[in-house]
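> need a structure here:
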Amino acid sequence: MSQSLAIAVVGATGTVGENLVQLLEEREFPVSDLHLLASRESVGQSLAFRGKNLRVRAVDDFDFTQVRLVFFAAAEAITCEQAPRALAAGCSLIDLSGALPAEQAPRVVPEANAGVLAGLSAPYQLSSPSSAATALAVALSPLRDLLRLRRINVTACLAVSTLGREGVNELGRQTTQLLNMRPLEPQVFDRQIAFNLLGRVGSSDADGHTSSERRLAAEIREVLGLPDLKVSATCVQAPVFYGDSLSVSLELEEALDLPAVRTALGEAPGVELVEEDDYPTAVGDAVGQDAVYVGRLRSGLTDDAELNLWITSDNARKGSALNAVQLGELLIKHYL
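Have a look, this model is predicted:
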């Protein structure tokens, strides 16, 4: 990457936004000027970047003609409101909120479908999928040519940071209340999350599915390039600050070659394969790391055309911020 660009991060004070800024520095992203933007409530805060403290400004007042690339790590409503302004100014954008339709901003995971970028034109619009879909795509992409998939069944145990800083603070507050024998007063979640598992993330539609489940299913089909693939998704809210964990069962068209699967995953970029007698955890392995951890590979109990595996990754870092930064690196290297 030979050129440097002026860049903006919208939602810079959120958990994903902070990870984005950190990764831009860690990976020596070619930034000439970095503009940190957020809602008016966050104006005046500052974040460290390359030895300086950069102040956060209001996105409503920002002139997007000052930058060429914008990362949207804010709420969906802010993306819907501000993305048209950025595009009108000629900016390319990478959306992490899921607000933009796939027809406008295709979902891309560099390890899985980077070739999508070749069919786009400037100003570029890309979406980084949900953290669970990103982790699943990184783990399954190296198996596409090896396995003939019939169905994916996934139970995604999502960290509370999926809801941002409010989710993190709520788990911490509830934990403190319970440990100090004080009455519990749920605020962000509809019931106790501390020391508990919630069998639904968000509200259900008329068919009983949540938006996070429908999003996960749609995104994994799109990223893997398998639009007719059958996907069953259940999203569970876990009492974990950071790190999504996925229990995945793949139904196959033919008998499983488990050694070949192990070889493919062991050689795959972005994947850390854990030994057969061990298994990865979010807190012990994934949090703060850039890899997607895969373990507990095994065939079905009674079906040799079934592959079961356990996946975990840092939802705020790898599943969100790093994927977006990698997309930005691809844009700058080949297209901007």
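> going by C-alpha atoms from here, please, whenever you check contacts or count neighbours.
Will do.
> hey, where'd the strands end up in this structure?
If DSSP state E is used as the criterion, the strands of the chain fall at 5-10, 31-38, 46-49, 52-58, 69-72, 92-95, 125-127, 149-158, 230-237, 244-252, 271-273, 292-299, 306-313.
> for the closest residue to Ser39 other than its chain neighbours, grab the count of nearby residues.
Of all residues not flanking Ser39 in the chain, Ala58 sits nearest, at 5.5 Å (CA to CA, 6 or more residues apart in numbering). Close neighbours of Ala58, defined as other CA atoms under 10 Å, add up to 17.
> need the contact list for Ala58.
If you count contacts by CA atoms under 8 Å, 6 or more residues apart in numbering, Ala58 has them with Leu37, Ala38, Ser39, Arg40, Ser42, Val43.
> now distance to Glu276 too, for those, in TSV please.
TSV is the format used below for the contacts of Ala58 (distance: CA to CA, whole Å):
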residue	distance to Glu276
Leu37	45
Ala38	45
Ser39	47
Arg40	50
Ser42	46
Val43	49
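> for PyMOL, what selects the buried ones among these?
If you want just the buried ones from the contacts of Ala58 in PyMOL, going by 16 or more other CA atoms under 10 Å, the selection is:
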select buried, resi 37+38+39+42+43
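> between the contacts of Ala58, which is closest to Arg85?
Taking CA to CA as the measure, Arg85 sits nearest to Leu37 out of those, at 13.9 Å.
> how about the contacts made by the closest one?
Shown here is Leu37, whose contacts under the criterion CA under 8 Å, 6+ apart are Ala8, Val9, Val10, Gly11, Ala12, Val43, Val56, Arg57, Ala58, Val59, Phe62.
> one more to put side by side:
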Amino acid sequence: MNPAFNIAVVGATGSVGETLVQILEELAFPVATLHLLASLESAGSSVMFAGKKLRVREVDSFDFSQVRLVFFAAGAAVSRSFADKARQAGCAVIDLSGALAGAVPVVPEANAQVLEGLPQPAWITSPSAAAVALAVALAPLKQQLDIERVQVTACVAVSAQGREAVNELARQTAELLNARPLEPQFFDRQVAFNLLPRVGVEDGQGHTVLERRLVSELRVLLGLPSLKISVTCIQVPVFFGDSYSVSVQSRRPVDLPAVLAELDGAASIERVEADDYPTPVGDAVGQDVVYVGRVRQGIDEPEQLNLWLTTDNVRKGAALNAVQVAQLLLKHML
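From the prediction side, this is the model:
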């Protein structure tokens, strides 16, 4: 059994942070003392852990030398402000924002081997929920398919943008169902009963931060630095659970029975049979796997494989992946 040690969770009052704390308890992670941290506005509230209410403290005044591992689940600005401070105090850092230069993205089902020999203290990114889902599904197929290109349409739940976005969808839905005037606040227009073909702000080339992050992280996770990836993120009116339409171009004809066998034997994948399909609400939310369905060859291209993926973006895509990375760190360096 691993010895218990002190841990801090920054962003403990957010949906990802609260889920992360819940998973630490569920997996019996060896925690001696858990320090819950957040901004000044959220400090003073409480979060349940191991049957106790733990008070959330302000991150600005926290002494990181008290802990050996810090999860950053509070967004890019907070990570940039405090992660270096934690590292200088000797803490291993697992960041969920993607904001830390040089941090190594890790998904245990795809590239756990990179943790071997990683310089200490560890400086790790738990990737975007989209990168986690795609890496879990594509890593077992990498050799079988000899992947040349991946095209993704990501249907992103509003929870990817935090509680304020979740509240906005709920409010807009209530306003429309009650025939009241709708006034968008968090989103720039109606998101309820609608699709927005952009998640976040576009750069000069028309791509968003999330789209560029997915491309960069997936190449690293699959160990394919030259992989051609096309991605469009769509904001869908779903509270929790991301879904992905994925098209993979192979350099050779797809052996569909072999692909199905690889998916059936892979960790963290639940394949749905051909006469059915998975959905975020009916299947993925609250679960610890990536659901894969509608697995088929292209209509005109035998080298093309098409997949439908869905997973809980907050639980599997963010919090659980971060804790699973921490479990691996126990074996390698903590």
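> would you pull the TM-score for this pair?
A TM-score of 0.99 describes the superposed chains when it is computed by TM-score structural alignment, normalised by the length of the second structure; 334 aligned residues with a CA RMSD of 0.7 Å.
> if we can go back for a sec, give me the distance between the residue nearest to Ser39 of the first structure and Gln45 of the first structure.
11 Å (CA to CA, to the nearest Å).
> so for the first structure, the centremost residue is which one?
Most central residue of the first structure, judged by C-alpha distance to the mean C-alpha position with CA atoms, centre = their mean, is Ser131 at 2.3 Å.
> need the strands of the first structure in TSV with distance to Val261 of the first structure, can you?
Written out in TSV, the entries for these read as follows (distance: least, CA to CA, whole Å):
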stretch	distance to Val261 of the first structure
strand 5-10	38
strand 31-38	39
strand 46-49	41
strand 52-58	46
strand 69-72	35
strand 92-95	32
strand 125-127	29
strand 149-158	13
strand 230-237	20
strand 244-252	12
strand 271-273	11
strand 292-299	9
strand 306-313	9
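> what's the closest of those to Phe189 of the first structure?
Using CA to CA as the criterion, the shortest distance between Phe189 of the first structure and the strands of the first structure is 9.5 Å, found for strand 230-237.
> once aligned to the second structure, how far is that closest one on average?
Per the superposition on the second structure, strand 230-237 of the first structure and its aligned residues are separated by 0.3 Å on average (mean CA distance after the TM-score superposition for the first structure).
> got a list of contacts for that strand?
Outside strand 230-237 of the first structure, the residues within contact range by CA under 8 Å, 6+ apart are 150-160, 193, 197-201, 212-214, 216-217.
> next: stretch 244-255 of the first structure.
In contact with stretch 244-255 of the first structure (CA under 8 Å, 6+ apart) are residues 131-132, 136, 147-159, 281-282, 304-315.
> so for that stretch, what gets flagged as buried?
Under the neighbour-count rule (16+ other CA under 10 Å), stretch 244-255 of the first structure has Asp244, Ser245, Leu246, Ser247, Val248, Ser249, Leu250, Glu251, Leu252 buried.
> cool, stretch 95-109 of the first structure as well?
If you call a residue buried by 16+ other CA under 10 Å, then stretch 95-109 of the first structure has these buried ones: Asp95, Leu96, Ser97, Gly98, Ala99, Leu100, Ala102, Ala105, Pro106, Arg107, Val108, Val109.
> what of stretch 284-295 of the second structure?
If you call a residue buried by 16+ other CA under 10 Å, then stretch 284-295 of the second structure has these buried ones: Ala284, Val285, Gly286, Asp288, Val289, Val290, Tyr291, Val292, Gly293, Arg294, Val295.
> got it, and stretch 155-166 of the second structure?
So, applying 16+ other CA under 10 Å, buried residues of stretch 155-166 of the second structure: Cys155, Val156, Ala157, Val158, Ser159, Ala160, Gly162, Ala165, Val166.
> what does the first one correspond to in the first structure?
Alignment note (TM-score structural alignment): Cys155 of the second structure maps to Cys157 of the first structure.
> wouldn't that match be in contact with Ala238 here?
Yes. Applying CA atoms under 8 Å as the test, Cys157 of the first structure and Ala238 come out as touching, 5.5 Å apart.
> returning to what we had before: possible to save the buried residues of stretch 244-255 of the first structure as a markdown table with distance to Phe72 of the first structure?
Shown next, in a markdown table, are these (distance: CA to CA, whole Å):
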| residue | distance to Phe72 of the first structure |
| --- | --- |
| Asp244 | 21 |
| Ser245 | 25 |
| Leu246 | 26 |
| Ser247 | 29 |
| Val248 | 29 |
| Ser249 | 32 |
| Leu250 | 33 |
| Glu251 | 36 |
| Leu252 | 37 |
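> and those, which two are the farthest apart?
Largest separation among these by CA to CA: Asp244 and Leu252, giving 24.8 Å.
> burial count for Ser216 of the second structure?
As a burial measure, the neighbour count of Ser216 of the second structure was computed by other CA under 10 Å and equals 17.
> likewise for Leu224 of the second structure?
Residues near Leu224 of the second structure, counting by other CA under 10 Å: 13.
> what is the equivalent residue in the first structure for it?
Counting by TM-score structural alignment, Leu224 of the second structure corresponds to Leu226 in the first structure.
> so what's the corresponding residue of the first structure for Glu270 of the second structure up against?
Aligned by TM-score structural alignment, Glu270 of the second structure pairs with Glu272 of the first structure. Contact analysis of Glu272 of the first structure by CA under 8 Å, 6+ apart lists Leu265, Gly266, Ala291, Val292, Tyr293, Val294.
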